[in-house]
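J.: I need the structure of the sequence given here:
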Amino acid sequence: MNLLEKYTQKEGYAEIIAESDKRMKHIEFGILRLKEEATFKEEINDKEVVLIILSGKCSVKGRDFEFKDIGERLNVFAGKPYSVYLPCHTFYEVTGGKGTVEIAICKASSDVGGEVELITPDKVVHKSLGRLNWTRDAYFIIDSRIKAKNLFIGETMLPSGNWTFPPHRHDFDNSPEEANMEEIYFFRTKPSQGFGMQKIYTDDGSIDETYTIGNNDVTLLPKGYHPVVVSPGNFLYILWIMAGEKRLFLSRPDPRYKSV
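T.: The predicted structure follows:
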């Protein structure tokens, strides 16, 4: 099973993981790129949507809300993002601001209404994870504070030469140890020619894949452990999108590495 996709930069919306993709149960994903005053509009039905502003500025409005000139990052390595949560049965329109705006559009199935929410950078929660050469910075954007149906979203910054370790999975509903949450990763590298590697594997060996990952790559994680490492001299940005019916941030580390 191939679990690696690539985003090829283009104007407008580029769909990367479609609703029809049988590898994922809940998640759809794509990148929206708009020049100044260009627009994109969508009527959401049985889905919830999160807009993560990767870089640039835009305005987002709907029938009863408007957020003007949001976004302040020059790139994904330049601080916390602005984001917008949109519940099901919502119309929204995005208008590009000065220059070019790039937005990750994250979707999951939903039948629960709610409130549109603007998540400003000061509402993004930062946590330092790991130690030694598996330290990284995690930024929680859509978590239990947001009344979403399925989505749980954040960003991770992985320093030069470091790992996301120990390997963990979230395949089974076994609270409080683990929750069944599928996931995707979207990568950016600094510099852009940088690279890393990701291994995706299950206990029973039904999945055992290793990929070289680079700028604008996407990996699909329907199940299994999924550690990442970045090469020395490079920095890795990971946008992670999780979705599951129980919507809990619970994972089980690979017991073979419990000493780490």
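J.: switch to C-alpha atoms for all contacts and neighbour counts from now on
T.: OK.
J.: who's in contact with stretch 30-39?
T.: 7, 10-17, 93-106 (CA atoms under 8 Å, 6 or more residues apart in numbering).
J.: before we go on, could you also do this sequence so I can check it against the first one:
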Amino acid sequence: MTTAHHLPAGTTGTGVHTVDVSPASAGWAHSSLRVLELPPGGRHTFATGDSEWIVLPLAGGCTVVVDDGTFPLTGRTGVFKGVTDFAYVPRDAEVVVTSRDGGRFALTGARCDRRLPARHVPASSVPVELRGTGSCSRQVNNFGAAGVLDCDRLIAVEVITPGGNWSSFPPHKHDEHRPGEESELEEIYYFEFAPHEGVPGLGYQRVSPSGHGIGTDVLAEVRDGDVVLIPDGWHGPSMAVPGHHMYYLNVMAGPDPERAWLIRDHPDHAWIRATWPEQPVDPRLPLYTAPEKS
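T.: The predicted structure follows:
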């Protein structure tokens, strides 16, 4: 079922994009996500407009041409198989993406003011973090995190949650500007799941009202290609059913003068963090690590 904030696979696609979420379609001001599918030999040209973007291979490799620069992206076979390299492209540019063998590519975007240089970032430069312990263990690929990649507004990370685990827990929010304590950020979740013997995976996503904003309230069964929009509210947990690893791509941006990810934990559940040192990290993690720098 489609709701205002849970968008099942296929409900937002336009043209070559299987997902197309813009500030206009989301009803907010900053964050965007497109998922581009190209056939072998495929080519796509787009104008960045007033936004900065990251071209992130989900499956397959591609070449990105922008500002007289050419950036070949090795990519990966899938989101559960390895860290990927990527390209940052600035606002007010024309970008050409081509793929010899075809593939699926995320375009994560945020409206911005500064025009920064286009660049290629190798997979070896992506910090892989293990967050939480026990059944809250998950892996975070911090490719576009604040403090990792120089962007004007955009923040983007990948999270992998082993089957049966909970992530985005304790529930947290970032819907108020509280200097040094909490950021105001719109957020997009894009999901994929590892199948088991050909059976597709699934998970569940919760967002509950925080008393700020419009009062976002979501309890959704999520599957491959689904999107959840979070303009405000406590978000979490994100639950992976047993037997199926869950992947989600987070895209964030907001109006605060500082580009930072500052969160407030739900007061009813914040205590869970104190139990983490008593438990080991899930031994299935990391699923993979970034390659060593050459």
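J.: need the strands for the stretch 1-150 of structure 1, in chain order.
T.: 4-6, 12-17, 27-35, 39-43, 47-55, 58-61, 66-70, 83-86, 91-96, 100-109, 117-119, 125-129, 136-142 (DSSP state E, counting those that start in this stretch).
J.: Please name the nearest non-neighbouring residue to the counterpart of Trp134 of structure 1 in structure 2.
T.: Aligned by TM-score structural alignment, Trp134 of structure 1 pairs with Cys136 of structure 2. Leaving aside its sequence neighbours, Cys136 of structure 2 sits nearest to Trp166 (CA to CA, 6 or more residues apart in numbering; 5.0 Å).
J.: What residue in structure 1 is paired with that neighbour?
T.: Trp166 of structure 2 maps onto Trp163 in structure 1, by TM-score structural alignment.
J.: so where is stretch 39-50 of structure 1 in structure 2?
T.: Going by TM-score structural alignment: stretch 39-50 of structure 1 matches residues 43-54.
J.: So what would you say the end-to-end distance of stretch 197-210 of structure 1 is?
T.: 7 Å (CA to CA, to the nearest Å).
J.: Count the residues that sit near Leu74 of structure 1.
T.: For Leu74 of structure 1, the neighbour count with other CA atoms under 10 Å is 13.
J.: That one reaches Ser55, doesn't it?
T.: Yes - applying CA atoms under 8 Å as the test, Leu74 of structure 1 and Ser55 come out as touching, 5.2 Å apart.
J.: Report the separation between Thr120 of structure 1 and Phe140 of structure 1.
T.: Relative to Phe140 of structure 1, and taking CA to CA, Thr120 of structure 1 is found at 12 Å.
J.: cool, Asp21 of structure 1 as well?
T.: Taking CA to CA, one finds Asp21 of structure 1 at 26 Å from Phe140 of structure 1.
J.: quick one: which of these two has more around it?
T.: With neighbours defined as other CA under 10 Å, Asp21 of structure 1 and Phe140 compare such that Phe140 has more, 18 against 12.
J.: Spatially nearest residue to the more buried one (excluding sequence neighbours)?
T.: Gly154 (4.4 Å).
J.: And the helix or strand the one you found falls within against structure 2, how far off on average?
T.: Secondary structure assignment for Gly154 of structure 1, by DSSP states H and E: strand 151-158. Strand 151-158 of structure 1, aligned to structure 2 and superposed, deviates on average by 0.4 Å (mean CA distance after the TM-score superposition for structure 1).
J.: okay, now the corresponding residue of structure 1 for Pro231 of structure 2: neighbour count?
T.: Taking TM-score structural alignment, the alignment pairs Pro231 of structure 2 with Pro222 from structure 1. For Pro222 of structure 1, the neighbour count with other CA under 10 Å is 22.
J.: thought Pro222 of structure 1 was touching His26?
T.: No - using CA under 8 Å, Pro222 of structure 1 makes no contact with His26, being 9.8 Å away.
J.: Report the set of residues contacting both of those two.
T.: Glu182.
J.: all strands for the stretch 151-260 of structure 1, in order.
T.: Going by DSSP E, counting those that start in this stretch, the stretch 151-260 of structure 1 shows strands at 151-158, 168-169, 182-190, 196-201, 208-213, 217-221, 228-230, 235-243, 252-253.
J.: can you tell me what part of structure 2 the last one aligns to?
T.: When you say that, I think you mean strand 252-253 of structure 1. Going by TM-score structural alignment, strand 252-253 of structure 1 sits over residues 264-265 in structure 2.
J.: rewinding a little: how close does the nearest residue to the match of Pro231 of structure 2 once chain neighbours are set aside get to Leu151 of structure 1?
T.: Sequence neighbours aside, Glu182 is the residue nearest to Pro222 of structure 1 in space, at 4.8 Å (criterion: CA to CA, 6+ apart). Spatial separation of Glu182 of structure 1 from Leu151 of structure 1 under the definition CA to CA is 10 Å.
J.: same thing with Val101 of structure 1?
T.: 23 Å.
J.: more crowded one of those two?
T.: The neighbour comparison of Val101 of structure 1 against Leu151 (other CA under 10 Å) goes to Leu151, with 31 against 24.
J.: quick one: what's aligned to the more buried one in structure 2?
T.: Leu151 of structure 1 maps onto Leu154 in structure 2, by TM-score structural alignment.
J.: Same check on Leu86 of structure 1?
T.: In structure 2, Leu86 of structure 1 lands on Val89 (TM-score structural alignment).
J.: And for Ile184 of structure 1?
T.: Using TM-score structural alignment, Ile184 of structure 1 sits opposite Ile188 in structure 2.
J.: so who does the match of Leu86 of structure 1 touch?
T.: When contacts are taken as CA under 8 Å, 6+ apart, Val89 of structure 2 is in contact with 48, 52-55, 66, 95, 117-119.
J.: Just give me the closest of these to Gly82 of structure 2.
T.: Among the contacts of Val89 of structure 2, Val55 lies closest to Gly82 of structure 2 (CA to CA), at 16.2 Å.
J.: ok, the closest one touching Ala106?
T.: Yes - at 6.0 Å, Val55 of structure 2 counts as touching Ala106 under the criterion of CA under 8 Å.
J.: To Asp203 of structure 1, which of the strands of the stretch 1-150 of structure 1 lies closest?
T.: strand 4-6 (20.2 Å).
J.: so where is the closest one in structure 2?
T.: Going by TM-score structural alignment: strand 4-6 of structure 1 matches residues 6-8.
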